[in-house]
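A.B. asks: got a predicted structure plus its sequence, pasted below:
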Amino acid sequence: MPNFIFGLISLLAVNFFMYFYVLLRIAEIFDIKNKTFLFILALFTSILIIPATILIGKNNNILTQWFYRFSGILMGVFFLSFVSLLFFRILSIILKIPLKNLEFAAFGVAFVLIVYSFYNARNISLETVKIDDFGKKMKIVQISDLHLSSESSNGLSEIVDRINIIDPEIVLITGDMVSQDTPITEKTFHLLKNLNAKSYFVTGNHEYYIHEEKVSEIIENSGVKVLRDQVDIFHGVQIAGLKYRHDKKKTIEALSSLELDQDKPVVLMNHIPLDHRDKRIKLTVSGHTHNGQIVPFNLLVRLTTKYIKGLYRLENGYIYVSPGTGTWGPPMRLGSKNEITLYDLK
């Protein structure tokens, strides 16, 4: 608990500094002298996500959902503004140009990045991964980290339609279907019933934070098989799924205890990329990282995980990390993309 409190305070302090710095630069452009007002405004807006999270946890309705989303959008907007201002400040030092002369350019660039990141987050690309030594010819589709809200759940229809056009044998959903603002109801997930392929789901950290059992039950009622440290065989392929655990050691133990047939290829579903050495697994599919979602967060993610995005070769197989099919927090993507992943296996 002390580590959590220290981490939270550190995060809030960095967030406040970011907001205050951006507001100072805006004040300089418009010649606003009242620094006390700016300090209070920065303090209020930088911690807005905390009451928003508490309120939506107590009562998930349309007002608290919009409040939560607004606080998330605010974080994304201030972050990109701060990054742009910081870049131009470094540029002003190198070129020996007064920062004030570059501030309009900095905010102009920030505006373009913000607009683009909102636009980019609305698109979903199809990434094809070919593996020729899997041991079985099959098409598998993976989606991950949808973080459905009452609004984005409408986009689930497009995702399901695109998957059905691909016509895979199997669909794998590797966790984090929900966020704090997700209505945990049958209506949110009912479109999963329209998937034509055999479908599997494993929980992620956000299901764990919110209501893992309830989410799993509703998803299973939608025709998707939920794997909780279990193995299912479909068309000669073993689909193994691990439920989310915060403890990596316990996750490895759960993986080791799975009973697997060495004569059939194995696909392992685990939300967080797992640096395992289990030679029984031919392909591991994960998500969680979002590939940083907004640069330069991808640099920070690289400090916390060995596998951040894409296909990696393991001792006896592969691990693929999806950048996610949706977004968390601000509905923005910069330097990353939403993805449906198609595995062309042979």
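C.D. replies: Yes, it's here.
A.B. asks: okay, CA-based contacts and neighbour counts for the rest of this
C.D. replies: Will do.
A.B. asks: look up how far Asp176 lies from His211.
C.D. replies: Distance, His211 to Asp176, by Cα to Cα, to the nearest Å: 11 Å.
A.B. asks: who has more neighbours out of those two?
C.D. replies: Neighbours were counted for His211 and for Asp176 using other Cα atoms under 10 Å; Asp176 has more, 26 against 12.
A.B. asks: where does the more buried one land in three-state SS?
C.D. replies: Following DSSP: H, G, I helix; E, B strand; the rest coil, Asp176 is assigned to coil.
A.B. asks: which residues touch it?
C.D. replies: 144-147, 203-207, 271, 288 (Cα atoms under 8 Å, 6 or more residues apart in numbering).
A.B. asks: tell me the one of those nearest Ile62?
C.D. replies: For the contacts of Asp176, the residue nearest Ile62 by Cα to Cα is His147; the value is 16.5 Å.
A.B. asks: number of nearby residues for the closest one?
C.D. replies: 23.
A.B. asks: quick one: buried residues of stretch 327-338?
C.D. replies: 327-334, 336-338 (16 or more other Cα atoms under 10 Å).
A.B. asks: just these: which are in strands?
C.D. replies: Members of those lying in strands (criterion: DSSP state E): Asn338.
A.B. asks: ranges for the helices of the stretch 101-250 of the chain?
C.D. replies: 156-166, 186-189, 205-210, 212-221, 248-256 (DSSP state H, counting those that start in this stretch).
A.B. asks: out of those, which is closest to Phe111?
C.D. replies: Using Cα to Cα, the nearest of the helices of the stretch 101-250 of the chain to Phe111 is helix 156-166, at 28.7 Å.
A.B. asks: gap between Gln262 and Pro2?
C.D. replies: From Gln262 to Pro2 the distance is 45 Å (Cα to Cα).
A.B. asks: against that first model, consider the following:
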Amino acid sequence: MRTILRFAGFMSVFFFGFLAVNYCIFYGIASLFNIQHGLIFYTLFILAVISYPLSAMIERVVSNSFTRVFYTAASAWMGISFYLLTFIAIYWIISLFFNIPGEIAGVTIILLTFILSSYSLVNSLFLVVNHIEIPLKHLKSDLKVVQLSDIHIGSIRNSSYMEKIVKKTNELQPEIVFITGDMVDGSARLHTNTFRAINKLKAPVFFITGNHETYEGLDEVFRVLRNTDMRILRDEMYECNGIQIIGVEYSYERDHMENVISKLKIDSETPSIMLYHLPRELKTVANAGIGLQLSGHTHAGQMFPFNYLVRLMFRYMHGIYTYNGTYLYVSPGTGTWGPPMRLGSRCEITVINLKGEN
């Protein structure tokens, strides 16, 4: 119930925030081009505001090619609208010092938004492979693993994207594959065949839940993942290739990680890896003697200027961090949430070359 209320609160804040964004955009553009606030103006404004929640509701009830196109377009509008708002805000600031004709400013804003939006949409289609190297305490010999995170399979990215990820991952020949949450997006009803590609992975696969699995409902998520060759770790530990793999379920409770660790018999002399969706609790992980934590959730901000907002919420936003000899890698995500757009980040498959002690 608490998760549902938190999600409902998030969606309420999101809707009213999106309403405010569209209000600023429509009234800003209208003032630049001297457009009258008539029936057409208010109709377009209302459609823009309700496009995403409406398309999301329709997609959950009746999913087909048309509804998916509508949902994708509405999701893209979210990203486009924030670019428009950013440029309008910049214009308002500049206009305090310089007199710029409204129509020239309006055309410039629309042109810049079109360029950035087009680039962001195309950029999100590419799936890059990032190779990093991290030493792991007590590891006897080198080990190659792959981290996938925040794939967000749903209306925009579906089974074909899962197939693409699996194919690329197999080409990398990892010894273990970790999926650190948000496998599902929550935008479309789940089907077992959507995730069948996971069974083609040639290495052992370990999965932990993220916030979107809880939004979708864990029972429903586990139902569709039941027939996949993937071990789901729910606040438990499993040994593979001589490594203790600890998987902690998604939780916003501050003491959740510590409570889980206190119940596990972790051998401090055996190499260990913590899988946790949220990029936090590094100190707790280090104090438990765990050598590496793998997390996601932040998407590295996904799109400028959100990276600055995300950085305010999460100290560990993207990349490698260390505390008392324990490492944390925060993935930028293998998919996207909301707008199918990326600016200043890429969809990533992370190859982690774990270095053993010589």
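C.D. replies: Received it, and whenever you're ready, just let me know what you need. Owing to the predicted nature of the structure, the values given are computational and were not obtained by experimental measurement.
A.B. asks: coming back round to it: and the helices of the stretch 101-250 of the first structure as CSV, adding mean neighbour count?
C.D. replies: Below are those laid out as CSV (neighbours: other Cα atoms under 10 Å):
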stretch, mean neighbour count
helix 156-166, 16
helix 186-189, 17
helix 205-210, 18
helix 212-221, 17
helix 248-256, 14
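A.B. asks: distance to Pro51 of the first structure added to those helices, as a markdown table?
C.D. replies: Output for the helices of the stretch 101-250 of the first structure, formatted as a markdown table (distance: least, Cα to Cα, whole Å):
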| stretch | distance to Pro51 of the first structure |
| --- | --- |
| helix 156-166 | 29 |
| helix 186-189 | 24 |
| helix 205-210 | 17 |
| helix 212-221 | 23 |
| helix 248-256 | 31 |
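A.B. asks: quick one, which of these gets closest to Lys100 of the first structure.
C.D. replies: Among the helices of the stretch 101-250 of the first structure, helix 205-210 comes nearest to Lys100 of the first structure, with 42.6 Å by Cα to Cα.
A.B. asks: so what's the gap between the closest one and the chain middle?
C.D. replies: 13 Å (Cα atoms, centre = their mean, to the nearest Å).
A.B. asks: which part of the second structure lines up with that helix?
C.D. replies: Following TM-score structural alignment, the aligned partner range for helix 205-210 of the first structure in the second structure is 211-216.
A.B. asks: superpose on the first structure and give me the mean offset of that stretch.
C.D. replies: For stretch 211-216 of the second structure, the mean deviation from the first structure after alignment is 0.6 Å (mean Cα distance after the TM-score superposition for the first structure).
A.B. asks: what sits up against that stretch?
C.D. replies: Contacts of stretch 211-216 of the second structure (Cα under 8 Å, 6+ apart): 3-4, 7, 181-186, 221, 250-251, 277.
A.B. asks: ok, now stretch 81-101 of the first structure?
C.D. replies: Contacts for stretch 81-101 of the first structure (Cα under 8 Å, 6+ apart): 18-19, 21-22, 29, 102-103, 106-107, 109-111.
A.B. asks: quick one: map Leu85 of the second structure onto the first structure.
C.D. replies: Counting by TM-score structural alignment, the partner of Leu85 of the second structure is Phe82.
A.B. asks: what about that match, which SS state?
C.D. replies: helix.
A.B. asks: number of nearby residues for it?
C.D. replies: With other Cα under 10 Å as criterion, Phe82 of the first structure counts 23.
A.B. asks: can you check the one 3 residues further on too?
C.D. replies: Residue crowding around Leu85 of the first structure was assessed by other Cα under 10 Å; the count is 24.
A.B. asks: now which residue in the first structure aligns to Tyr308 of the second structure?
C.D. replies: Checking TM-score structural alignment: Tyr308 of the second structure goes with Leu299.
A.B. asks: how near is the nearest residue in space to that match that is not next to it in sequence to Val301 of the first structure?
C.D. replies: In space, and not counting its chain neighbours, Leu299 of the first structure is closest to Gly292: 7.4 Å by Cα to Cα, 6 or more residues apart in numbering. Distance of Gly292 of the first structure to Val301 of the first structure, computed by Cα to Cα: 6 Å.
A.B. asks: the more surrounded of these two?
C.D. replies: When neighbours are counted by other Cα under 10 Å, Gly292 of the first structure and Val301 differ, and Gly292 comes out ahead with 22 against 17.
A.B. asks: can you tell me which residues contact the more buried one?
C.D. replies: So Gly292 of the first structure contacts 298-301, 336 (Cα under 8 Å, 6+ apart).
A.B. asks: any idea how far it is from Tyr209 of the first structure?
C.D. replies: Relative to Tyr209 of the first structure, and taking Cα to Cα, Gly292 of the first structure is found at 20 Å.
A.B. asks: OK, contacts around the residue nearest the centre of the first structure?
C.D. replies: In the first structure, the residue lying closest to the centroid (Cα atoms, centre = their mean) is His290, at 4.1 Å. Neighbour list for His290 of the first structure: 145, 309, 322-324, 327, 336 [criterion: Cα under 8 Å, 6+ apart].
A.B. asks: if we use 10 Å, what do you get?
C.D. replies: 144-145, 297-298, 301, 308-309, 321-328, 333, 336-339 (Cα atoms under 10 Å, 6 or more residues apart in numbering).
A.B. asks: same question, Phe70 of the second structure
C.D. replies: So Phe70 of the second structure contacts 51-52, 54-56, 58-59, 76 (Cα under 10 Å, 6+ apart).
A.B. asks: how about the alignment partner in the first structure of Arg346 of the second structure, what does it touch?
C.D. replies: Using TM-score structural alignment, the equivalent of Arg346 of the second structure in the first structure is Lys337. The contact partners of Lys337 of the first structure, by Cα under 10 Å, 6+ apart, come to 117, 120-125, 290-294, 322-327.
A.B. asks: among the residues you listed, which ones are in strands?
C.D. replies: Among these, the members falling in strands (DSSP E) are 124-125.
A.B. asks: so Arg315 of the second structure makes contact with Asn307?
C.D. replies: No - shown here, Arg315 of the second structure and Asn307 do not form a contact pair, counting by Cα atoms under 10 Å, at 11.7 Å.
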